[in-house]
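Asks: here is a sequence with its predicted model. Questions after.
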Amino acid sequence: MPRPTPPDERVVARRRAVGEQIRRVRRAHHLSQRDVCERTGIDIASYSRIEQGHASPLLDTLIRIADAIGVPLADLVR
């Protein structure tokens, strides 16, 4: 079975930017990663990978994170 092609650097850079934005918004709302994880049901390791830009979350996951923080989805992907 062939291995999937890794994303190009542009995609990786944007994924990291989204993770950084999620972290900024979370911190601005005085929430810890654990707070968000408890509200979303996402395990801490997976959530941390999202904020670091090492994981590509599904849209449903981004919606759950936005709801847990209490912001519109657009605030996370600006």
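Replies: Now that the structure is in, tell me what you want to look at.
Asks: could you use CA atoms for every contact and neighbour count after this?
Replies: Noted.
Asks: just checking, what packs against the lengthiest helix in the chain?
Replies: What stands out as the longest helix in the chain, according to DSSP state H, is helix 9-28. Counting contacts by 3 or more Cα pairs under 8 Å, 6 or more residues apart in numbering; DSSP states H and E, helix 9-28 packs against helix 44-52.
Asks: try this one side by side with the last:
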Amino acid sequence: MPSVPPPDWIIARRRVVGDRIRAARREQQLTQEMLAELAGLDRQAINRIEQAHASPLLDNLFRIADALDIPLSELVK
């Protein structure tokens, strides 16, 4: 059975989260590669999350927030 694409509002919220991750990463002068290494992920995963092409696992959001030393709530508010 094919999966149903998420509604537009979900994609929009993913974009907001991705934008917040990108802004925090750039503020700390980190590349995607550097953030990926700190978070224990690969660069492609960071890119997909920042570009809203993927729905990140909660565990990965925890890893990213920890790597950026910011509360998870700052990413998903």
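Replies: Nice, thanks for sending it over. Remember, predicted model here, so these are calculated numbers, not experimental data.
Asks: quick one on the thing from earlier: which stretch of structure 2 lines up against the longest helix of structure 1?
Replies: Mapped onto structure 2 using TM-score structural alignment, helix 9-28 of structure 1 spans residues 8-27.
Asks: superpose on structure 1 and give me the mean offset of that stretch.
Replies: In the superposition with structure 1, the average deviation recorded for stretch 8-27 of structure 2 is 0.8 Å (mean Cα distance after the TM-score superposition for structure 1).
Asks: in that stretch, what's buried?
Replies: Ile11, Arg14, Arg15, Val16, Val17, Gly18, Asp19, Arg20, Ile21, Arg22, Ala24, Arg25 (16 or more other Cα atoms under 10 Å).
Asks: what's the longest helix of structure 1 in contact with?
Replies: 32-33, 50-56, 69, 75-78 (Cα atoms under 8 Å, 6 or more residues apart in numbering).
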